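Visitor: Attaching a predicted model along with its sequence, questions to come.
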Amino acid sequence: MPVKPETDPYYRLRHSAAHVMAQAVLELFPEGKIAIGPPIEDGFYYDFDLPRPLTPDDLEEIEKRMRRIIAGKHPFVYRVVDPDEARALFRDQPYKLELIDGLLHGQDEYGEQGSTNTVISTYRHDTFEDLCRGPHLEHTGQIPPDAFKLMSVAGAYWRGDSNRPMLQRIYGTAWNSKEELDAYLHRLEEAKRRDHRRIGKELGLFYFSEDIGPGLPLFTPKGEMLRHLMESYVREVQTRYGYQHVWTGHIVKETLYKKSGHYEAYRENMFPPMIEDEEHVYRLKPMNCPSHMTLYKEMGIHSYRDLPLRFAEFATLYRYEERGTLTGLTRVRALTQDDCHIFCRPDQIEEEFGLALRLIREVLETYRFTNYRVRLSLRGEGGKYIADDEAWDLAERALRTALDHYSVQYEEAPGEAAIYGPKADFLAHDVLGREWQLSTIQVDFIQPRRLGLEYIAEDGQPRTPVVLHRAVTGTTERFMGVLIEHFAGAFPLWLAPVQAVVIPISDERHGAYAADVGRQLTAAGLRVEVDLSRERMQAKIRQAQLQKIPYMLIIGDREQHAGAVAVRCRSGEDLGAVPVAAFIARARAEIEAKA
């Protein structure tokens, strides 16, 4: 995803490295055509139309040429050119000519309408010149020659349009020092080791099938247990905080989304309509808010004394994501959202924000996401928004006031708001330092008005309530993927689908006692398996470790005679023989503490 120069400290470095890479590629393929090459998170890319597919040897050669160019310390020189000069400069580059025409018609480099920049400018270094607004480093020598690496080659349609030419996209990364590069490459290797798609399959949690369709996960009994534990925990916390759980189905009449404004702004992400007749056209539900607001209306007249009302739902939603964007559990087409809508008076916004803030903090800390930042997502370029300046201004002021009242430090992010209001997004860092947007609190003055929501105020007059949209963990599927990688599949005891496995040394001599221990643990509320397979004990222990089961309870003659179990942790630690009742007490205390 492209980044912005004002928010990314590596922007100039990576933008400059992209230009140097483009020069090196054109040196290797003088007849090549170039497209665009922006900095992105952790690196950069550039798209090329080349006479043949690139190979790993080509990437090595391109890197060598880049180091030679860097050593020349060539200045990056900015200049403004008129359209005719630009066309002459790029007369052999069809993608650049298309970009020039787009700039003159108010388009950005991605072909999106709405750009106000009609200035055509270039940056030149050495023999290479490209359409560019910058910024760049002062000269190529400021790129550390041992702190960049070309990572991979992928196919990419020109401007993301499958009807346009397929280009070759070279991805690279660049850092301020070799130490930073090495640390990044180590994080990538660790991320591969923790990949939730691999671990999920190894632990038997979920699968995808072409017979079902892309982006539609299938959860095994263990995977469903993990889902159940995650959702039950949030449900318990929400209930404790005064939220009421509702259910509003899977399909909704299309007309409701036209009233709410979602149809106009969001229909490309909806699954195709299901048509009963002209008046009854249905959509699979892509979001909950119009349904919750309709429920509010159908429940009758509300007094100011009834507010706030807090509706929560674990609802499966359906979004028609592009197939190429689907990624394991973190980007799916069927997603279960821990959604909540708080109907309140304007004077209750601050208090309700504080309640939601405490709830979010409690849940994130339980899941060991203690390092997070808050982003104030506002209207800006690149977003789709329902037009209502007065409502937007009210919502923004209310959200800022609430953030300031609770001393929440935040960064502003224009262009990141949802279609109907600004929001506070909680972006948490996992154990690898990667950032995930998990929780959200949004202030909405627009939808309640569009859908005709009312309450009777203290003066007896009807008023429109404010709605706070709030999600704690976002979606079950995505959050499960994040958790699998955060814990590398080694879930804390309270969250583990199987908490202990009982392993008899000899099935003949110890099998009956092992089964009895399993029954005792199950009766105490623990999730237990008894391994009575024909494998040897060490193989059973190894299998339990591979399954990342927290406790292995070994049973031999001594344990059987003493009414005990020999406790081993998945880490390899041996806790020795422990009476069954003592192990149950230990496990239940650990579960209760969610340690």
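Guide: Sure, I can see it. Remember, predicted model here, so these are calculated numbers, not experimental data.

Visitor: When you work out contacts or count neighbours from here on, use the C-alpha atoms and nothing else.
Guide: Noted.

Visitor: Could you give the number of residues near residue 88?
Guide: Residue 88 has 11 neighbouring residues, counting by other C-alpha atoms under 10 Å.

Visitor: Please report how far it lies from residue 567.
Guide: Here residue 88 is placed at a distance of 77 Å from residue 567 (C-alpha to C-alpha, to the nearest Å).

Visitor: Also residue 226?
Guide: 24 Å.

Visitor: Then residue 338?
Guide: Counting by C-alpha to C-alpha, the gap between residue 338 and residue 567 amounts to 37 Å.

Visitor: How about residue 445?
Guide: If you measure residue 445 against residue 567 using C-alpha to C-alpha, the figure is 57 Å.

Visitor: Now residue 24: which helix or strand?
Guide: helix 11-28 (DSSP states H and E).

Visitor: Quick one: list the elements packing against that helix.
Guide: On a contact count with 3 or more C-alpha pairs under 8 Å, 6 or more residues apart in numbering; DSSP states H and E, helix 11-28 meets strand 39-40, strand 43-49, helix 56-71, strand 128-131, strand 166-174.

Visitor: Quick one: name whatever helix or strand follows the third one.
Guide: Past helix 56-71, further along toward the C-terminus, the next helix or strand under DSSP H and E is strand 77-80.

Visitor: Flag every buried residue along that next one.
Guide: 77-78 (16 or more other C-alpha atoms under 10 Å).

Visitor: Could you name the helices and strands sitting against it?
Guide: In terms of contacts (3+ C-alpha pairs under 8 Å, 6+ apart), strand 77-80 is packed against strand 121-125.

Visitor: Now with 10 Å, please.
Guide: strand 121-125, strand 128-131 (3 or more C-alpha pairs under 10 Å, 6 or more residues apart in numbering; DSSP states H and E).

Visitor: putting a second one here so we can go through both:
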Amino acid sequence: MDKEQYLAVYRHSLAHVLAKAVIEIYGKDVQYAIGPQIEDGAYYDFVLPAGKSITEADFTAIENKMHEILKRKEDWTCREVSRAEALELFKNQKFKTELIGDLPEDEKITVYYTGDDYVDLCRGPHVSNSQELLSAAFKIHSTSMAYWRGDEKRDRLQRVYLYAFPSKDELKAHLKMIEEAKERDHRKIGTQLELFMFNETAPGMPYWLPRGWQMYQALMKYSRQIQRKHGYTEIAAPLINNKRLWLVSGHWAHYLNNMFIVPGVDGYTKADVDVDELVADLKDPDAETSKTKIEAGSVVYNRENPDTMAAKPMNCPNAMLTYKRKTRSYKELPIRYGEYDVLHRKEKSGQLNGLLRVQEFRQDDCHTFVMESQIKDEIADIISIADEVYKTFGVSYRAELSTRPDDFMGDIEVWNQAEADLREILDEKYGKGGYEVNEGDGAFYGPKIDLQIKDAIGREWQCGTIQLDFQLPHNFGLTYTAEDGSSQMPVVIHRAIYGSLERFIGIIIENFKGNFPFWLSPMQVGIVPIRPEHNAYAKKIEDLLVDRGIRVEADYNDINMKTKIKTFHNYRDPYILVLGDKEAAENTVSINIRGNKKLNDVPVEKFLELCDRMNKTHCLDIIDTLD
């Protein structure tokens, strides 16, 4: 086995040991559900006997029981059983019974015994004896609530998480990384720096506070500069569209559960619509009636009502309509549209995670319309954009190719050709084997390249994506007049480099630990007049900075100078200017540089040039010298 396969077996086996330990401690009445391996360990879901739950105080006892089980050096035995035998084995385990009942009739059913007293429904593979896990380094780190099969209407389970690594040194390194990650948590830093907030009235939809919005705008400005340099023009489109648009694009069939629906209503409503029931009805074309009364809201709506609308979850269909508005010639291609409109995607509440998983966001979304002969050069240019952008943020990245999913749209031969084209491009850029292939993980309309960036502590995040699309141009009837006068269909390339700006900001908050480069900092310069009589000079400096487009804040209150400096220091402003008699007389500034360095008697023009240089070059560090 390679390392990944070994880790999967190792961690999945420890999940079984965890389940056995919980049962031995809490009794045979424990209902155990599923226990898969995950990236850094494993988890198992349980329903404990009435009145019992696992708390942090119980973690050590469970870990000790796991070590005790391993020291027994029990054999692990795999048995293939009939459906009837499986149901008998798990007759007191409701979750296992349900899983067995859902298996296809011809499915091979296997169970694994750990010793003689613990058996689990599992495909495996696992270790052959517990002694293979004696050197295991593991630690229970948390519990959470989960719903059976992710359904909020089903049983509530207690999920127990476990870190697991082959050696103590690897576990120790991982725990150190986890502690560092906690210090970098974007939700914690975002609150400290007053960047954003959330409110229960709009779950998963961030409020951008003045400082955070300044940084957001700096990201947008940089993205726009890059796009202009590479021949993109920016468009904007409606945020809510009639369902007819989503029917044409295919999103109504493939993405309805993740869309916010604005139903067309016959009659009137006194309360909220039960949207889950609405969506279920909209998806069922064989329903006996096209009208359904939703009791929760006293609404009668019509599935066929032409007024049914949806908030857009992506920009693609609008870009298609923008292209289609007039006759196109091969001489115009490539046509590159950039778009930053607000998007909405419906997520389950348990999946929301600060800025990393939201329901409202913007993307640095671009759609390029090309001839097939232009695909290779265009994608090469997009990858060069990714190289430039990620270098600016000091992060490395790797590429992944995602191929045809089960629910793909279109001709399979077209898919095969598209995937072959992307493989050739990636082979030339990164070399064969220099990228990963995720079979079946493409979008429903075409294969894609995902770009995974690595942050300062080694975590990977999926941000950029390049998607080849032969389907939407077909669905929307897009054409161009070829050189020979024939009508041809363009290919669309979807691409984003940041991906979701919200998610990207969450990532860079953690990557920089809130100490942003000058060009990206919410506020770049703080101004501290020492006494009220220095306010006039401070205002002069503020005006000069504002005229240069530098983000500046000044504190003119009659309070202690050190209090003012501390405030700006806590906001992590790169430069804090301290202005008094000497500075006013000599037209200079004294600078407190983030990181506790100082520059004194700096001519104002020199400082302005320094700020201009850092904004223009998007340099990664704070310059602490005038050289």
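Guide: Yep, it's here. Predicted model, so just to flag it, every value in this text is computed and none were measured.

Visitor: what's the TM-score here?
Guide: For this chain pair, the superposition-based TM-score is 0.93 by TM-score structural alignment, normalised by the length of the first structure; 575 aligned residues with a C-alpha RMSD of 1.9 Å.

Visitor: on that earlier part again, what does the helix holding residue 24 of the first structure correspond to over in the second structure?
Guide: Using TM-score structural alignment, helix 11-28 of the first structure corresponds to residues 8-25 of the second structure.

Visitor: which stretches of the stretch 301-450 of the first structure form strands?
Guide: Remark: strands assigned in the stretch 301-450 of the first structure by DSSP state E, counting those that start in this stretch are 309-318, 334-344, 372-378, 410-414, 423-429, 435-444.

Visitor: After superposing both structures, state the mean offset of the first one relative to the second structure.
Guide: Looking back up the chat, that one is strand 309-318 of the first structure. Taken over the aligned residues, the distance from strand 309-318 of the first structure to the second structure averages 0.9 Å (mean C-alpha distance after the TM-score superposition for the first structure).

Visitor: Also compute the angle for that strand relative to strand 334-344, please.
Guide: Note on geometry: by axes from the mean of the first three to the mean of the last three C-alpha atoms, to 10 degrees, strand 309-318 of the first structure and strand 334-344 are set 160 degrees apart in direction.

Visitor: Onto which residues of the second structure does strand 309-318 of the first structure map?
Guide: Matched against the second structure by TM-score structural alignment, strand 309-318 of the first structure falls on residues 335-344.

Visitor: How far does the matching stretch stretch from one end to the other?
Guide: 26 Å.

Visitor: Next, the buried residues of that stretch.
Guide: By neighbour count with 16+ other C-alpha under 10 Å, stretch 335-344 of the second structure contains the buried residues 335-344.

Visitor: ok, and for stretch 290-306 of the first structure, which residues are buried?
Guide: Neighbour count says stretch 290-306 of the first structure has 290-294, 296-297, 302, 304 buried, by 16+ other C-alpha under 10 Å.

Visitor: Show me those that map onto helices.
Guide: 290-294, 296-297 (DSSP state H).

Visitor: For residue 325 of the first structure, state which of those residues is nearest.
Guide: Minimum distance to residue 325 of the first structure across those is 26.4 Å, recorded for residue 290 (C-alpha to C-alpha).

Visitor: Looking at the second structure, name the residue matched to that closest one.
Guide: When the second structure is aligned by TM-score structural alignment, the residue opposite residue 290 of the first structure is residue 317.

Visitor: Have a look at how far, on average, the helix or strand that contains residue 236 of the first structure is from the second structure.
Guide: Per DSSP H and E: residue 236 of the first structure is located in helix 221-240. Taking mean C-alpha distance after the TM-score superposition for the first structure, the mean distance separating helix 221-240 of the first structure from the aligned residues in the second structure is 1.0 Å.

Visitor: corresponding residues in the second structure for the next helix or strand along the chain from that helix?
Guide: Next along the chain after helix 221-240 of the first structure, taking DSSP H and E as the criterion, comes strand 244-245. Structural correspondence for strand 244-245 of the first structure: residues 233-234 of the second structure, per TM-score structural alignment.

Visitor: how big's the offset between the matching stretch and the first structure?
Guide: Relative to the first structure, stretch 233-234 of the second structure is 1.1 Å off (mean C-alpha distance after the TM-score superposition for the first structure).

Visitor: Now the residue mapped onto residue 196 of the second structure from the first structure: closest residue in space that isn't a chain neighbour?
Guide: Superposed on the first structure with TM-score structural alignment, residue 196 of the second structure falls opposite residue 206. Using C-alpha to C-alpha, 6 or more residues apart in numbering and skipping residues adjacent in sequence, the residue nearest residue 206 of the first structure is residue 219, 4.3 Å away.

Visitor: count of residues packed around the aligned partner of the one you found in the second structure?
Guide: Matched across to the second structure, residue 219 of the first structure falls on residue 208, judged by TM-score structural alignment. Look at residue 208 of the second structure: counted by other C-alpha under 10 Å, it has 17 neighbours.

Visitor: Please look at residue 208 of the second structure and residue 199 and confirm they touch.
Guide: No. With contact defined as C-alpha atoms under 10 Å, residue 208 of the second structure does not count as touching residue 199 (11.4 Å).

Visitor: Where does residue 584 of the first structure sit: helix, strand or coil?
Guide: helix (DSSP: H, G, I helix; E, B strand; the rest coil).

Visitor: didn't it look like it was pressed against residue 525?
Guide: Yes. Between residue 584 of the first structure and residue 525 there is a contact at 9.2 Å, judged by C-alpha under 10 Å.

Visitor: For burial, what's the neighbour tally of residue 548 of the second structure?
Guide: Other residues lying near residue 548 of the second structure total 12 when counted by other C-alpha under 10 Å.

Visitor: Quick one: map it onto the first structure.
Guide: Alignment note (TM-score structural alignment): residue 548 of the second structure maps to residue 524 of the first structure.

Visitor: can you tell me which residues contact its match?
Guide: The neighbourhood of residue 524 of the first structure, defined by C-alpha atoms under 10 Å, 6 or more residues apart in numbering, consists of 518, 581, 584-585, 587-588.

Visitor: ok, so of these, who is nearest residue 183 of the first structure?
Guide: The nearest member of these to residue 183 of the first structure, counting by C-alpha to C-alpha, is residue 587 at 37.1 Å.
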